[in-house]
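> sequence and predicted structure are below.
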Amino acid sequence: MPRLYDSVSSADAGAYADEADDHFHDECGVFGIFGHDDAGALTALGLHALQHRGQEAAGIVSYDGAQFFTERHIGLVGDNFTKPSVIARLHGNRAIGHTRYSTTGGAVLRNVQPLFAEFAGGGFAVAHNGNITNARTMQRALRKRGSIFQSTSDTETLIHLVATSDRSSFIERFIDAIRQLEGAYALVGMTDKKLVGARDPLGVRPLVLGDLDGAYVLTSETCALDIIGARFVRDIEPGEVVVITNDGIESLHPFANTPSSRFCVFEYVYFARPDSIVANKNVYDVRKRIGAELAREAPVPADVVVPVPDSGTPAAIGFAEAAGIPFDLGIIRNHYVGRTFIQPTDSIRHMGVKLKHNANRQILEGKRIVLVDDSIVRGTTSLKIVEMVREAGAAEVHMRIASPPTTDSCFYGVDTPEKSKLIAARMNLEELARYIKVDSLAFLTIDGLYRAAGEPARTNENPQFCDACFTGDYPTRLTDRAENNGDPQLSLLAEVG
């Protein structure tokens, strides 16, 4: 039976609170490659391109025909996977990798993916983007049957379901397992013979197929294909399972009566990298169209359009072009800010936003400013940004948000506050405008967001996206939440993928 040789970093990243961070965080990115002699190094490069999807931890598992090898580390990909000695330990012509943003419980090594288990028929490694909304319920049942969990990750639920399945082949057991899952998942898995990819029946999270000189690649975004010079082949379809072996690739569709796709619309708003192609749409172009829709829906007389960098930049460009108002960089971002490096006293915490952003006074002074950002979650950053712009001498400050108000928590693999901490769930538009101290405030409508993404106006009968964070319309059952009496905090106790 193949053995797992495991090398892990023991550095404790610690927990840090970033009050200036007022954005959602996607949980992770996944990458897998089959049939290339540099599989370990290419996986590290792919994860580097997916670093925006998770900055707390990263891991790679490779296979050389006889043994599995794994490297799991707390911290950034570039801090851990650029050392030749690390890559040299990832032997083999196939590998999978994962980069992760942790939520409840913090970043600890036992939760760093890919997760690995030895089954009776051999080893299995898996990396997951998304969140299984019945994980806690399934885990309780599995524990009663004797399963022992080593992590707090919902992803480990899949491993135990595969291990306890009574089906004969690995793929049959894998399909039996994912049929029992609810929620969102984009998975890459690896055995001694196969690379496997799967998306949930609604296709909430992205997964694409690429080709590099005959080696197949599975990954979250096309930007990870670009960095290694791979060719984009196609999106993995909602509900599809792909199996890659030395004999080629096989596509399976194990879900009967697959419902309409509900891809996460926030991938277009914020999560995906602007240079990625998502569901056949260039993300940068969609974000520019979002800005143009916003300009048409909420025009305002102004002298200059200023993005809140970097996530607000494409929408601000689209807004400026549609409104006929000059675009300029009135806020400069420091790209070299990481974890808090000094004690967060009250006075230092108040200045925290200036670690990341600084006003460009020459652009702002005496001007009527339109600030464009992608979203408002807690409102803390927006308030500090507006105060900073006013201190730089802006005559008026108008805020335009390139998404609808965020009123509901996400249960599909995104780190979100509970609903009571979402400022748009507690305040109406006028109250929120007063809170962040702007002269006017407007959000993109849900129909405007759909139009920018190339879809008709939203209908309750057949929405094209998962937009639950804006509408409260969750496309799947939230079993764990229901069993915890609807308490969102209890339902989010699991570490999501």
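Now that the structure is in, tell me what you want to look at. Keep in mind that this is a model prediction, so the values were computed, not measured.
> use CA for all of it now, contacts and neighbours both
Will do.
> excluding chain neighbours, what is closest to residue 465?
Nearest residue to residue 465 in three dimensions, chain neighbours excluded: residue 262, at 4.0 Å (Cα to Cα, 6 or more residues apart in numbering).
> do residue 111 as well
Here the residue nearest residue 111, using Cα to Cα, 6+ apart, is residue 151, at 5.5 Å.
> put this beside the first:
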Amino acid sequence: MSDLNYKSWNEECAVVGVYNIQDASNIAYYSLFAMQHRGQEASGISTSDNKKLFITKNKGLVTEVFNKEILCNLKGNNAIGHNRYATAGEDSSADAQPVFANYDLGQVAIVHNGNITNAKEIKDELIKEGAIFQSHMDTEVLIHLIAKSKQQTLTDRLKETIPKLKGAFCFIILSRTKMFVIRDRNAFRPLSLGEITNKDGTKGYIVASETCAFDLVGATHIRDVEAGEMLVFDKQKIQSHIIMQEDPYPCVFEYVYFARPDSKVFGRLVYDIRKSMGMELAKENPVDADIVIPVPDSGVAAALGYSKQSGIPFELGIIRNHYVGRTFIEPTQEIRELKVRLKLNPIKEIIKDKKIIVIDDSIVRGTTSKQIVKILRDCGAKEIHMKISSPPTISPCYYGVDTPTKSELISANMSNDEVCKYIGANSLSFLSLEGLKNSIGDGNYKFCQACFDGKYIV
């Protein structure tokens, strides 16, 4: 979802939906916990007991928003949930999801991952017609479109309204008796379908942004939700409707950074892809060194691949404090710099007097890389060769990811040599676009790589 005031860039979030599952709120809770890396600003769950909807949402981590008493009050066998990333500089308490509304067909709750690129245009038109908006979320646009439609069922209203939306979106919508799951025509963001067997032997279903949620709750992965597809869950049955013309361009940055390595995204295990990226990086950019170390955690698999391909030993030369969040999407530069020092601690005995290859997944502003090089220099590293297991990030994302403006992207404004000098490394190299393609090795997909080549799909 995006800030319709356009003061800042967008969020990358997690969504989950469970249907006909006993203790649905608990399953949603643990699924959101498994996907906490996709959103740490706010969390929310809405449930249905087939008569009414219940909802709890607030700012904070999943474990901070929910407790046993709250989960017990979220009644019913159907649930949806959401983890939200912050919009930099915004007070987002009003923008936590699910979004809830009463309308002529009853009650509805919606969770959304992505960014509707024509949301402002639709919103302006709705305001002219008398609509009143309560938040900055583009998700609220869908609520108004649903309420305005004259179709007699929610299924038909969604078939009518969803094709009007452009951009990236994964919607999960809960009514009193049904659950609707919708993925945009380009399938930018990941969304998978799984199955759970209840204690009484009946089947229930789960949909989530990442399959790591399935592993935690004991669900079996069935398949990805297709591009342009709407799934309707009703009375233990699933109906599939293709409501938009399919043109899949999934986000390649899910493989680079966002997804957990133990998730299957777009049909492939993320760990395998990242390891292949490291192997391709070693083929393209060999260098003489003593050890290969990753920037934890998303650089680990690529560093293992680089080590395997090059024959240079792998070492955990930097240890991460897992109680500190990500850095490139923090609201202020001062907090970002402090969190780098809090997050990463080198092992001096491994680093001293060594020629080091440092593997990271990406360079965005360059702040983290510069500080990593500095702390390794302070530990006595002889040489530092920074290797990035993705191409240079030169363009912001408009499809549901919180990235800086183009003016803040260091590789969009400096040459490779200038970036290398800025971060203080002996050398700097990136994986090529061709190497990235070879790493994925899946001819069935065309990927959105606008952040790397500036070519926007929508």
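Alright, I've got the coordinates. Because the structure is predicted, anything quoted here is derived from the model rather than measured.
> please state their TM-score.
The TM-score (TM-score structural alignment, normalised by the length of structure 2) is 0.93; 442 aligned residues with a Cα RMSD of 2.0 Å.
> pretty sure the residue nearest to residue 465 of structure 1 contacts residue 468?
No: counting by Cα atoms under 8 Å, residue 262 of structure 1 stays clear of residue 468, with 10.2 Å between them.
> quick check: neighbours shared by these two?
Residues touching both residue 262 of structure 1 and residue 468 by Cα atoms under 8 Å, 6 or more residues apart in numbering: residue 475.
> related to what we said a few turns ago, for the residue nearest to residue 465 of structure 1, what are its contacts?
202-204, 463-466, 475 are the contacts of residue 262 of structure 1 under Cα under 8 Å, 6+ apart.
> tell me the average deviation of the helix with the most length in structure 2 from structure 1 after fitting.
Scanning structure 2 for the helix with the most residues, using DSSP state H, yields helix 270-284. Using mean Cα distance after the TM-score superposition for structure 1, helix 270-284 of structure 2 ends up 0.4 Å from its aligned counterpart in structure 1, as a mean over the superposed pairs.
> the helix or strand following that helix aligns to what range in structure 1?
Sequence-wise, the next helix or strand downstream of helix 270-284 of structure 2 (DSSP states H and E) is strand 291-294. Counting by TM-score structural alignment, strand 291-294 of structure 2 falls onto residues 304-307 of structure 1.
> centroid residue for structure 1?
residue 26 (2.5 Å; Cα atoms, centre = their mean).
> can I assume it is in contact with residue 415?
Yes: the criterion here is Cα under 8 Å, and residue 26 of structure 1 meets it with residue 415 at 6.4 Å.
> mutual contacts of those two, please.
Joint contacts of residue 26 of structure 1 and residue 415 (Cα under 8 Å, 6+ apart) do not exist.
> counterpart of residue 126 of structure 1 over in structure 2?
By TM-score structural alignment, residue 126 of structure 1 lines up with residue 110.
> check whether that match really touches residue 97, as I assumed.
Yes: using Cα under 8 Å, residue 110 of structure 2 is in contact with residue 97, at 7.5 Å.
> of those two, who's got more company?
Higher neighbour count among residue 110 of structure 2 and residue 97: residue 97, with 29 against 26, using other Cα atoms under 10 Å.
> so the nearest residue to that one once chain neighbours are set aside is in which element?
Among residues not flanking residue 97 of structure 2 along the chain, residue 44 sits closest, at 5.5 Å (Cα to Cα, 6+ apart). Following DSSP H and E, one finds residue 44 of structure 2 within strand 42-48.
> in whichever helix or strand comes after that strand, what counts as buried?
On the C-terminal side of strand 42-48 of structure 2, the nearest following helix or strand under DSSP H and E is strand 53-59. Within strand 53-59 of structure 2, the residues that qualify as buried are 53-59, counting by 16 or more other Cα atoms under 10 Å.
> likewise for stretch 227-236 of structure 2?
By neighbour count on 16+ other Cα under 10 Å, the buried set for stretch 227-236 of structure 2 is 227-233.
> out of those residues, list just those in strands.
Among the buried residues of stretch 227-236 of structure 2, the members falling in strands (DSSP state E) are 229-233.
> I'd like the residues you listed laid out as CSV, including distance to residue 295 of structure 2.
Formatted as CSV, those follow (distance: Cα to Cα, whole Å):
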residue, distance to residue 295 of structure 2
229, 38
230, 39
231, 39
232, 42
233, 42
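> secondary structure element holding residue 368 of structure 2?
Using DSSP H and E, residue 368 of structure 2 maps to helix 367-378.
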